[in-house]
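Novice: take this sequence and fold it.
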Amino acid sequence: DGDPADPDPLTMRGKGWIREIVSHFLILSILGGGLVFLYKKASQIPLLTSLSYFKPVFIVAFSLLGLMVLIFAFQLFSSVRLERFSPGNPGSLKRLEGIRRFRLPRHYVQLQETWPAYRADFLERYKEKGWKDLGGQPFEAVMARKRSLPSFGRPPLVDRLFIFYHPMMNVIIVDQILKECERLIEADYDRLPARRNRLVFLTDMKNRDEVTSAGAGVVNYLCTPLHKVSLYPVLVDMDAGRFFYPLDTSLAKSRHRFHYWRCRLALRAWIKRKAKETSSKHPQETSA
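Specialist: Sure thing, here's the model as predicted:
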């Protein structure tokens, strides 16, 4: 499997990434410096400055340079933001650990101690919103809710939700459950057409490294198991207070992306609110 210290082949970062960024930066710096130098020298020659196209030429040149800088900045941002994290590489997992967006506020840790009924509360939350539990192992629940769209005589479109709990979560389990969800979505599509599908992983495992590797499986997921169908997973780490979700959803429809964004924010806010409510009911665990 290779030395864990080696650059991870699944990531967009490493020694090659740094060399590429530095080389692009140097090229842009040389081009920019050369263009400025050329403009200053040309401005000192009256014969050139008297030409009607003198300024337009340099305006176009500087505009092209600015466009190149914007493209470089976008590539730099994308290569950092859309890294594919390797579950087996300590360096890659350390970078994942350092991403603040996946952390709940600092005091939201060991939530299973102050919120022992969280699994039941998750199910109840969705039932109160009109989701019907369809059952089905190995999931905690498989739920569906009709969408308010005309069906024209065909089975009505639904949204589907999978909830999966495991006390020993790892990336292998995450991968298996994602594949099982994809299989069910495809197998049931004629009977239960769900183009928007969500999956909530729950764990209260205390092995932080294993949960981080499981989180990498969620963060790397591209959300498009089938044409026009999307699956959006999140992983809630109750012990360490983390909330993992996919970084790259660009392959999913824009309407689906907006839907998942709203659902993710709502779920995160609900977790924080419930955790705060339950912590006030269990002061002895909170202060322990």
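Novice: from here on, contacts and neighbour counts on C-alpha atoms
Specialist: OK.
Novice: remind me what the strand ranked longest in the chain packs against, helices and strands.
Specialist: Of all the segments of type strand in the chain, defined by DSSP state E, the longest one is strand 194-203. Using 3 or more CA pairs under 8 Å, 6 or more residues apart in numbering; DSSP states H and E as the contact criterion, the elements in contact with strand 194-203 are strand 158-165, strand 230-237.
Novice: quick one, what contacts the closest residue to Tyr108 other than its chain neighbours?
Specialist: Spatial nearest neighbour of Tyr108, excluding adjacent residues (CA to CA, 6 or more residues apart in numbering): Gly241 at 5.3 Å. Neighbouring residues of Gly241 by CA atoms under 8 Å, 6 or more residues apart in numbering: 103-106, 108-111.
Novice: which of those residues has the most neighbours?
Specialist: Of all the contacts of Gly241, the highest neighbour tally under other CA atoms under 10 Å goes to Leu111, namely 25 neighbours.
Novice: ok, now which ones touch that residue?
Specialist: Counting by CA under 8 Å, 6+ apart, Leu111 makes contact with 238-239, 241, 275.
Novice: and the strands in this structure?
Specialist: Under the criterion DSSP E, the chain carries strands at the ranges 132-133, 141-146, 158-165, 194-203, 230-237, 242-244.
Novice: how about this one, so we can line them up?
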Amino acid sequence: MRGRGWLKDIISHFVIVCLLGAALVVLYKKAMGTPDLKDKSWISTIFTVAAVLLALMVIIFIRQVFTRVRLERFRPGNPESLARLDRMRRFHLPERYQQLQETWYEARSDLCQFYIDKGWRPLKRKPFDVVLQRYRKLPSFGRAPYVDRLFIFYHPMLNVLIVDQTLNMCERAIRMSYKTAPAPKNMIVFLTDMDHAEEVTSAAAGIVNYLCRLDKKTSLYPLLIDFNGGKLYYPIDTTLVRKSHRLSFFKARVQLTRFVRKQIPKEMSLEEPMDTI
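Specialist: Below you'll find the predicted structure:
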């Protein structure tokens, strides 16, 4: 999360980079204006190296600025932090998807069927809506075959505590079944239609802040569909997760987004019949 001195640090770093750049330009002009130094080859080499180092500092500064803005860790109990999270457009579906529960009555069963049609096999339910599993196309060499696991969890009064508890349950289930059904890639889809926007955003903070990594080879990627608010939340920082897992989770998120977008019925214009004489 952003500290109190976030803006002060950015400004101070910017000033330092500008001063170093200005000093380098002044020294270069003075060196080129001195006859004894102008023709020395090592002078050009020194200034070239200095310019490269300055360019690296500029790149690091720019990355630092964008990283601090993009990877903010949101505080569930802080209204200002939650307001920033609520305004982030990346999580917003188009406005017509708000109050989706009013038109998509069978969302939970349809979502389960969506994954079953893609080859996922339902295993058990409690305490989740359903737990699905899919075998991976990898040789097991005599060991238990690798699987992908998907949890679906609906709660009408979701909050950040329930999100944290559910993620902990998923982590325990993944570790307990690692010998019999090892699952390096795991996902959980949270569903809620609660109309209390602040509570939903607070719960979403637990999703957005989640780092997704259980250990070096195992990851858990949470998603939250807010039917009432028309939003789809997901973790911002997945840098600790293996690149292959990141790509797989990105594809899964895109597929889920497309599936949700298909649930709005097309508006049909009814043409009134013309009167005949």
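Novice: pick the most buried one from the strands of the first structure.
Specialist: By mean neighbour count, with neighbours taken as mean count of other CA atoms under 10 Å, strand 230-237 ranks first of the strands of the first structure at a mean of 26.
Novice: so that strand matches what in the second structure?
Specialist: Per the alignment by TM-score structural alignment, strand 230-237 of the first structure matches residues 219-226 in the second structure.
Novice: Lys40 of the second structure matches what in the first structure?
Specialist: Using TM-score structural alignment, the equivalent of Lys40 of the second structure in the first structure is Leu51.
Novice: for its match, give me its contacts.
Specialist: Leu51 of the first structure sits next to no residue when contact means CA under 8 Å, 6+ apart.
Novice: roughly how far apart are the residue mapped onto Pro116 of the first structure from the second structure and Ile264 of the second structure?
Specialist: Residue mapping for Pro116 of the first structure onto the second structure gives Tyr105, with TM-score structural alignment as the criterion. Relative to Ile264 of the second structure, Tyr105 of the second structure is positioned 11 Å away (criterion: CA to CA, to the nearest Å).
Novice: picking that back up, would you list the helices and strands packed on strand 194-203 of the first structure in TSV and tack on distance to Leu267 of the first structure?
Specialist: Formatted as TSV, those follow (distance: least, CA to CA, whole Å):
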stretch	distance to Leu267 of the first structure
strand 158-165	13
strand 230-237	10
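Novice: tell me which of these sits nearest to Lys40 of the first structure.
Specialist: Among those, strand 230-237 comes nearest to Lys40 of the first structure, with 54.2 Å by CA to CA.
Novice: longest helix in the second structure, please.
Specialist: Determined from DSSP state H, the single longest helix within the second structure is helix 41-70.
Novice: that one vs the first structure - mean distance after superposition?
Specialist: Mean deviation of helix 41-70 of the second structure from its aligned counterpart in the first structure after superposition (mean CA distance after the TM-score superposition for the first structure): 1.0 Å.
Novice: elements contacting that helix?
Specialist: Here helix 41-70 of the second structure touches helix 6-32, going by 3+ CA pairs under 8 Å, 6+ apart.
Novice: can we see that at 10 Å?
Specialist: Of the remaining helices and strands, those touching helix 41-70 of the second structure by 3 or more CA pairs under 10 Å, 6 or more residues apart in numbering; DSSP states H and E are helix 6-32, helix 35-38.
Novice: and of those, who's closest to Val260 of the second structure?
Specialist: helix 6-32 (37.5 Å).
Novice: which parts of that closest one are buried?
Specialist: The neighbour-count check on helix 6-32 of the second structure (16 or more other CA atoms under 10 Å) flags 10, 13, 17, 21, 24, 28, 31-32 as buried.
Novice: which of those lies closest to Met176 of the second structure?
Specialist: Lowest distance from Met176 of the second structure to the buried residues of helix 6-32 of the second structure (CA to CA) belongs to Ile10, with 44.9 Å.
Novice: look up how far Thr192 of the second structure lies from that closest one.
Specialist: 38 Å.
Novice: quick one: what's aligned to Ser12 of the second structure in the first structure?
Specialist: Under the alignment (TM-score structural alignment), Ser12 of the second structure pairs with Ser23 in the first structure.
Novice: which residues sit in contact with its match?
Specialist: With CA atoms under 10 Å, 6 or more residues apart in numbering as the criterion, the residues that contact Ser23 of the first structure are 17, 29.
Novice: just Tyr28 of the second structure next, same as before
Specialist: Neighbouring residues of Tyr28 of the second structure by CA under 10 Å, 6+ apart: 22, 38, 43-44, 46-47.
Novice: and these, which are buried?
Specialist: Among those, those scoring as buried are 38, 44, 47 (criterion: 16+ other CA under 10 Å).
Novice: distance of the nearest residue to the last one once chain neighbours are set aside from Leu19 of the second structure?
Specialist: If I follow you right, that is Phe47 of the second structure. Counting by CA to CA, 6+ apart, Phe47 of the second structure lies nearest to Tyr28, which is 7.1 Å off, once chain neighbours are set aside. From Tyr28 of the second structure over to Leu19 of the second structure the distance is 14 Å, taken as CA to CA.
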